[in-house]
Structure formats: structure tokens, C-alpha cells
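# sequence first, predicted model second:
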Amino acid sequence: MSVTPEAAARLRAYLAYFRDLGVHEFYRWSEPAAQALEPAAAVEAPAPSIAAATGVLPPATPPVVAPPLEIDDRELQPAHMLPPSLREPPAPALRSFDDLVPLPATTIPAADRPAALKVIQDEIGDCTRCPLAYGGRRKIVFADGDPNTELMFIGEGPGADEDAQGLPFVGKAGQLLNNMINAMGLKREQVYIANIVKCRPPANRTPEYVEASTCSQFLIKQIDVVQPKVIVALGSTAATYLLGRKQALAGLRGSFHSARGAKVAVTYHPAFLLREPRMKGEAWKDLQMVMRELGLKPPVKQ
């Protein structure tokens, strides 16, 4: 089949249009397709037939012209003008930890809390409930610290060092968090540390909604077992899912919020402070607010 230069140009334009829209499956370049898109080469006329010599010729066959492609321009319309079937689904609504699950009616005695946390860890098992299980994770990072503490720190998710060791905040950001805890007059062993997700996101990206919401059920149980007086949300991801709203840290810092019966203070993630050391003073203000709430005093310098 031969294609005129005008038809070939039109086909190329259509293909480029669909490629720009992300449609590639129908387009597989092959030798026949390449030849079909090339202008028809001149073909040497055959020798006159007997019919032509006698003047009796068959009727000429009209050229085959491909009908123009019908392009649906709905993709180019604003989203609110598209029919519901073509619109992207709305972003899932965030819900705070208080709204996801009712608060427990009873408290777990201090002596039973380590065993209760072990039950949660066993329930998680070798978790495959969300895509993070297939993103190259090595270990599930459950938590670390004292199950009978008044102070809990919640971060975003494990990094490479945490994924390798199975413990939260053991890399460079963890070293800074240890220093922050020490500046409050405490030791790491005296607080409880966890993350919104327990598996490392690929390339340390921010956890997706489905990942965070899937893992939240276990973090909520951990909080309900430990029952800290104060939770420090480290960074915007922890604050977003704990409080159920997406808001800039500047609007969340400086006052207490509430989650699972605890007061929640929001401050910068240690990884951010490593990139922006000038903000360490602001984070210290947040920790001082927590210290006043818990009656802590910084250690006396020798």
C-alpha cells in the first residue's frame, strides 16, 4: 500500500499527538510501518498490454484515501468540564489518628506494655500489605525505646541505615535526634521512637497515602499501648497523618495539638536540620515547649 506525502505527514502528526498524551502501546516502529509512512516511490510503468493496444482499457481504480482520524479533544478540556467517567478520582481525605479508631476504654498496665508491643510486632510479621514491601526493603523497622515513657518521637520513615539495622533513627539524622534528646535532659533509652511507615520508601521518597494509611493502624496501636503524655511529630509527614491535615509547619509549630490522648508538638525533622542548620534554634524552641510541659530541665554543663 502506498501513502501520499500529505497522508504520511498527517499520520506523523497524529502519532506525535498521541505520544505527547502518553499513548504508546499502538505505536511499534517496524520495517513495514516505516515503509508505509514513506512517500511512494516511482514505479516503472509496465509494458502496454494487449487490451491497451486494442484501445479497450479497464476502468481506472480510484486512489484509496484514508479517512481522517477522529481525535477526541476531551483530553484538552479543563478537568471540571470532563464527564465524571474521565475525571481523575479526588485525593483521599485525610483523617486524624483520633478519627480513624476510637480511643481505648482501658489502659494497659506498665508491666504488660512490652508484651503488648510484641503482639503488635508479631501481627505485622513479614508485612506485604502495601507497595513498600516490594520496593527493596530489607527490614521492617518497628520502634525503639522505653514503652513506659511520657515522651514519644514519630518521624516519617526508615532510611538506608535504619533499613539495614531494623531500628529507627540510627543514621546521621538519628545521631542528631540523640543530641536533641540529650539536650532535653534525657537519654534515647528513656523515650519511644517510631515512624509513620515501618519500611523504607525507595530512594527515601515521601510515603504515599496508601502506604502511610496502611501502616497507621499499627502505629496507632503502639501509641495506645505506650500512652505518652507528649508526642513530638518530626517533620510535615508525621504531622500530616497524626493530625489529619496538610498544613505548613510554620502554622503548626509553637502550640500543642492532640492525638490519641497525647499532646502533639510539631517540629522539624532532623534530616531537614542537617540540610538547614540555621533552623536548629527554631527546633530547640519547640523542644523547650515540650520540656516545660513535662517538667524537664536541660543538663547542667560541667
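Okay, I see it.
# rest of the way, CA atoms for contacts and neighbours
OK.
# who touches the lengthiest helix in the chain?
The longest helix of the chain (DSSP state H) is helix 209-226. For helix 209-226, contacts defined as Cα atoms under 8 Å, 6 or more residues apart in numbering pick out 92, 97, 103-104, 107-108, 113, 116-117, 120, 124, 129-132, 147-149, 194-198, 241, 260.
# what about it, distance to the chain center?
Per Cα atoms, centre = their mean, to the nearest Å, the displacement of helix 209-226 from the mean C-alpha position of its chain is 16 Å.
# quick one on the thing from earlier: the contacts of helix 209-226 in strands, which ones?
Those of the contacts of helix 209-226 mapping onto strands are 194-195, per DSSP state E.
# out of the contacts of helix 209-226, which are buried?
Among the contacts of helix 209-226, those classed as buried by 16 or more other Cα atoms under 10 Å are 97, 113, 116-117, 120, 124, 130, 132, 147-149, 194-198, 241, 260.
# before we move on, the earlier item: quick check: next helix or strand after the longest helix of the chain?
Elements were assigned by DSSP states H and E; along the chain past helix 209-226, the next helix or strand is strand 230-234.
# center of the protein - which residue?
residue 208 (2.5 Å; Cα atoms, centre = their mean).
# quick check: most distant residue from the centroid of this protein.
residue 54 (78.7 Å).
# buried residues in the one helix or strand residue 35 maps to, which are they?
For residue 35, the element it lies in under DSSP H and E is helix 31-37. By 16+ other Cα under 10 Å, the buried positions in helix 31-37 come out as residue 37.
# that older thread, mind listing which of the contacts of helix 209-226 are in helices?
97, 113, 116-117, 120, 124, 241.
# distance to residue 279 for the residues you listed - can I get that in a markdown table?
Formatted as a markdown table, the ones in helices among the contacts of helix 209-226 follow (distance: Cα to Cα, whole Å):
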| residue | distance to residue 279 |
| --- | --- |
| 97 | 28 |
| 113 | 36 |
| 116 | 38 |
| 117 | 34 |
| 120 | 36 |
| 124 | 36 |
| 241 | 23 |
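# from residue 278, how far off is residue 189?
Separation of residue 189 from residue 278 (Cα to Cα, to the nearest Å) stands at 28 Å.
# cool, and residue 185?
With Cα to Cα as the criterion, residue 185 and residue 278 are 22 Å apart.
# neighbour count for those two, which is higher?
Under the criterion of other Cα atoms under 10 Å, the comparison of residue 185 against residue 278 puts residue 185 first, with 13 against 10.
# surely that one and residue 296 touch.
Yes. Counting by Cα atoms under 8 Å, residue 296 is a contact partner of residue 185 at 6.7 Å.
# on that earlier part again, now do the helix holding residue 35: distance to the chain's middle.
With Cα atoms, centre = their mean as the basis, helix 31-37 stands 42 Å off its chain's centre.
# do stretch 217-234 as well
Distance, stretch centre to chain centre, for stretch 217-234: 22 Å (Cα atoms, centre = their mean).
# in it, what's buried?
218-234.
# need the contact list for the nearest residue to residue 142 once chain neighbours are set aside.
Excluding the flanking residues, the one nearest residue 142 by Cα to Cα, 6 or more residues apart in numbering is residue 198, at 5.9 Å. Counting by Cα under 8 Å, 6+ apart, residue 198 makes contact with 140-142, 157-158, 215.
# try this one side by side with the last:
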Amino acid sequence: MISASDLDAAELAALLAFHADAGVEWLLEDKAIDRIAEFEAMRAAHAARQGAADTAARSESGSARRTDNASGRGAQPTRREPAPVAPAVAIPDSQAVADAAFVASSARSLAELKTAMEAFTGCNLKNSARGLVFAEGNPRPAVMVIGPMPNADDDREGLPFSGRQGAMLDRMLGGIGLSRADALLTNIIPWRPPGNRVPSAAESDICRPFIERQIELAEPNHLLIFGNFSARFFFGGTQTIHQLRGDWREVVVGGRTIPAFATLHPQDLAAAPISKRLAWQDLLAFRAGTISSVDQSG
């Protein structure tokens, strides 16, 4: 087994980052413990206690039968009624989608929507996440930046695009003259899936009314969409981000048609740094498109 002392600082940092992204967030013990041996010992102790209890029960039962026989009464069998089990309550996906749509449409501001989403219980992802990760930034932005879902850093901080990926996004936006204060940053899925897994189709459907309502309330002029999941969510189909990136498309939300542009997610660039040149090309094209739009409207 590799010890932490065998790793240099960079390797140790990379290993800790890998565990954090995989959902490992707490170190429970300072020293390694053989959990298998510990479990076997606990099981043996439990078996010994159970055997002693069974012996005592048989002895007590024999004494009772002897007493009953001596008094002329037959032994009465003891009947134990099973404890009532509460049925598991599960909200059907279709009902959860309808509930989400109602909750979202009832909100008249981003603040109201955040409060409503914090109280919403129809998405199972909420049960494993630390909390809601809601939109941050300018509530009336020219550009709305949308990612797929919170990662471990977002979940800890309660803010979209946190940690190393957030720092990379800041540099990407800064390269085209944008900042967090200018844009509104958010995710399609507001609760972190366990282990950063891809949300299911049902989970995506339940969360759709929330992201669409955010767009309706913010009324951005343009959408900058990051990552494979996000691009498929808005544009449909099964193409990859490499096939969907770099072109302007249209997204219709709440009766408005909004120009949308997809590019690689900061996580994609961290995994494959060679793709940074593609992302830079996309960002330049996005900036040119937004400037052209402003000139035409002016």
C-alpha cells in the first residue's frame, strides 16, 4: 500500500483532489484500521450474546411448562404480532415534475425562487447534497453562464463554479472582458449528484422548470453554456460538446428566443489542457457575437 510519505506535494495534492471529486470528503481515522477483522470480531461477539440469550429463553420456557403442567394447565403458545411497517412514500416522477413546475412558476423573483427551491422535496438529489447551489452574480445580466451541476467544491461553498474550476472560469471570462459581477452564474442541476455522477433523465426533468425559471426571471441577452450535459440539455440530441461547441443556436424559454453558445467546461480543460485553444476560439467567437448583437440593436 502506498503511504502518504511516499508521495511528493504535487502527487499528494492530486490524490486528495481525485478523492474529493469522487465524493470522499472526510478522513474518519488517523490510522488504518482492519475493518474486516473488526467486523468478524463484532459478529462473533454478537453470536455469543445471541447464543446466551437463546439458552436463557429455553430455560425460562422449560420452567414455565413445568409450572403449567404442575397446575394442570397446558402451555399457551406466545404469539408476537409483527410491528407495523410504515409504507415507503415515493413521489412519482411525473408528479415531481408537475410540483417543480408549479413551484417555479409561482416565484416572482430570483430570491423567491431560491427560497422555494430550498423547500422543495421532490428531487432525490437534495437528500445527498449538502445544500442548494443557486445562481450567483448580476440578477439582470447581459450574459448568463450555465454549467451542468455542482461539483464537490460548489457543494461545500454553496456557490456555482467554485474551487479550481471556478478559478479557471474566472480567467476564461476575464479573457473576453467579463467577470462574475457582470454575468449570472448557475447550474442546470442545483444539487450535487453523489460522486459527481451524471443526473438521470427523471432528475433532469424535475430540475428543468427551475433553470428555465431562472432564465425567465434574469432575462439575459445571451447564454454561455458549458459542458456536454448542458449542451445536450438545451440543444437536444446525443452529440458531444465537441460537435455542439462553437456555433450560435437558439433556446426558447418563456416565450423568448435567446441566442446560446456552447463551449468546453473548465473540467474538460483540466482533463485535457490541449483543448484550451478550442475553448479560447469559442470565447472569442462568443464575444464577437455579443458585440455584433449590441451593434445591431443599437
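Thanks, I have it. Values in this document were obtained by computation on a predicted structure and should not be read as measured data.
# just give the TM-score of the two.
Remark: TM-score between the superposed chains equals 0.59 [TM-score structural alignment, normalised by the length of structure 2]; 186 aligned residues with a Cα RMSD of 2.3 Å.
# follow-up on the earlier one: cool, now which of the contacts of residue 198 of structure 1 survive the switch to structure 2?
For the contacts of residue 198 of structure 1, the contacts that persist in structure 2 are 140-142, 157-158, 215, with contact defined as both residues aligned by TM-score structural alignment, their matches' Cα atoms under 8 Å.
# helix, strand or coil: sort out residue 192 of structure 2 for me.
coil (DSSP: H, G, I helix; E, B strand; the rest coil).
# structure 1: which residue goes with that one?
Counting by TM-score structural alignment, residue 192 of structure 2 corresponds to residue 200 in structure 1.
# do I have it right that its match meets residue 131?
No. Using Cα under 8 Å, residue 200 of structure 1 is not in contact with residue 131, being 10.8 Å away.
# quick one, which of the contacts of residue 198 of structure 1 are buried?
For those, a burial check counting by 16+ other Cα under 10 Å picks out 140-142, 157-158, 215.
# filter the residues you listed down to the ones in helices?
Those of those mapping onto helices are residue 215, per DSSP H.
# pick out whichever of the buried ones among the contacts of residue 198 of structure 1 sits closest to residue 249 of structure 1.
Closest approach between those and residue 249 of structure 1, by Cα to Cα: residue 157, at 17.9 Å.
# show me what that closest one aligns to in structure 2.
That one, residue 157 of structure 1, aligns with residue 149 by TM-score structural alignment.
# same question, residue 264 of structure 1
Using TM-score structural alignment, residue 264 of structure 1 sits opposite residue 260 in structure 2.
# so what's residue 187 of structure 1 closest to, chain neighbours aside?
Nearest residue to residue 187 of structure 1, sequence neighbours excluded (Cα to Cα, 6+ apart): residue 181, at 6.1 Å.
# translate the one you found into the numbering of structure 2.
The alignment partner of residue 181 of structure 1 in structure 2, by TM-score structural alignment, is residue 173.
# how far away is the residue nearest to the match of residue 192 of structure 2 when sequence neighbours are not counted from residue 295 of structure 1?
Residue nearest to residue 200 of structure 1 in three dimensions, not counting chain neighbours: residue 158, with 4.8 Å by Cα to Cα, 6+ apart. Going from residue 158 of structure 1 to residue 295 of structure 1 by Cα to Cα gives 30 Å.
# quick one: the strands in the stretch 51-200 of structure 2?
If DSSP state E, counting those that start in this stretch is used as the criterion, the strands of the stretch 51-200 of structure 2 fall at 136-137, 143-147, 184-187.
# wait, which of those is closest to residue 238 of structure 2?
strand 143-147 (17.4 Å).
# how far apart are that closest one and its match in structure 1?
Superposing on structure 1 places strand 143-147 of structure 2 at an average distance of 0.8 Å from its equivalents, by mean Cα distance after the TM-score superposition for structure 1.
# what packs against that strand?
In terms of contacts (3 or more Cα pairs under 8 Å, 6 or more residues apart in numbering; DSSP states H and E), strand 143-147 of structure 2 is packed against strand 184-187, strand 222-226.
# Throw these into a markdown table and include distance to residue 247 of structure 2, thanks.
Output for these, formatted as a markdown table (distance: least, Cα to Cα, whole Å):
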| stretch | distance to residue 247 of structure 2 |
| --- | --- |
| strand 184-187 | 21 |
| strand 222-226 | 11 |
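# among the ones you listed, which comes closest to residue 284 of structure 2?
Closest to residue 284 of structure 2 of those is strand 222-226 (Cα to Cα; 12.1 Å).
# what span of structure 1 lines up against that closest one?
The aligned range for strand 222-226 of structure 2 is 230-234, by TM-score structural alignment.
# tell me roughly how far that stretch lies from structure 2 on average.
Mean for stretch 230-234 of structure 1 is 1.0 Å (mean Cα distance after the TM-score superposition for structure 1).
# not counting its neighbours along the chain, what's nearest residue 259 of structure 2?
Leaving aside its sequence neighbours, residue 259 of structure 2 sits nearest to residue 250 (Cα to Cα, 6+ apart; 4.7 Å).
# make sure the one you found is indeed in a strand.
Yes. With three-state DSSP as the criterion, residue 250 of structure 2 is part of a strand.
# number of nearby residues for it?
The number of residues near residue 250 of structure 2, taken as other Cα under 10 Å, comes to 15.
# likewise for residue 138 of structure 2?
Neighbour tally, residue 138 of structure 2, other Cα under 10 Å: 18.
# what do we get in structure 1 for it?
Alignment note (TM-score structural alignment): residue 138 of structure 2 maps to residue 146 of structure 1.
# for its match, give me its contacts.
Counting by Cα under 8 Å, 6+ apart, residue 146 of structure 1 touches 189-192.
# residue 153 of structure 2 now?
Contacts of residue 153 of structure 2 (Cα under 8 Å, 6+ apart): 161-163.
# verify the contact between the residue nearest to residue 187 of structure 1 and residue 192 for me.
No. Here residue 181 of structure 1 does not reach residue 192: they are 11.0 Å apart, not a contact under Cα under 8 Å.
# who's more crowded, the two?
Of the pair residue 181 of structure 1 and residue 192, residue 192 is the one with more neighbours under other Cα under 10 Å, namely 23 against 19.
# report the separation between the closest residue to that one other than its chain neighbours and residue 183 of structure 1.
Distances taken as Cα to Cα, 6+ apart place residue 145 nearest to residue 192 of structure 1, at 4.3 Å, with adjacent residues excluded. Taking Cα to Cα as the measure, residue 145 of structure 1 and residue 183 of structure 1 are separated by 17 Å.
# same question, residue 192 of structure 1
16 Å.
# likewise residue 208 of structure 1?
Distance of residue 208 of structure 1 to residue 183 of structure 1, computed by Cα to Cα: 33 Å.
# with residue 232 of structure 1 instead?
15 Å.
# residue 280 of structure 1 now?
From residue 280 of structure 1 over to residue 183 of structure 1 (counting by Cα to Cα), the distance is 12 Å.
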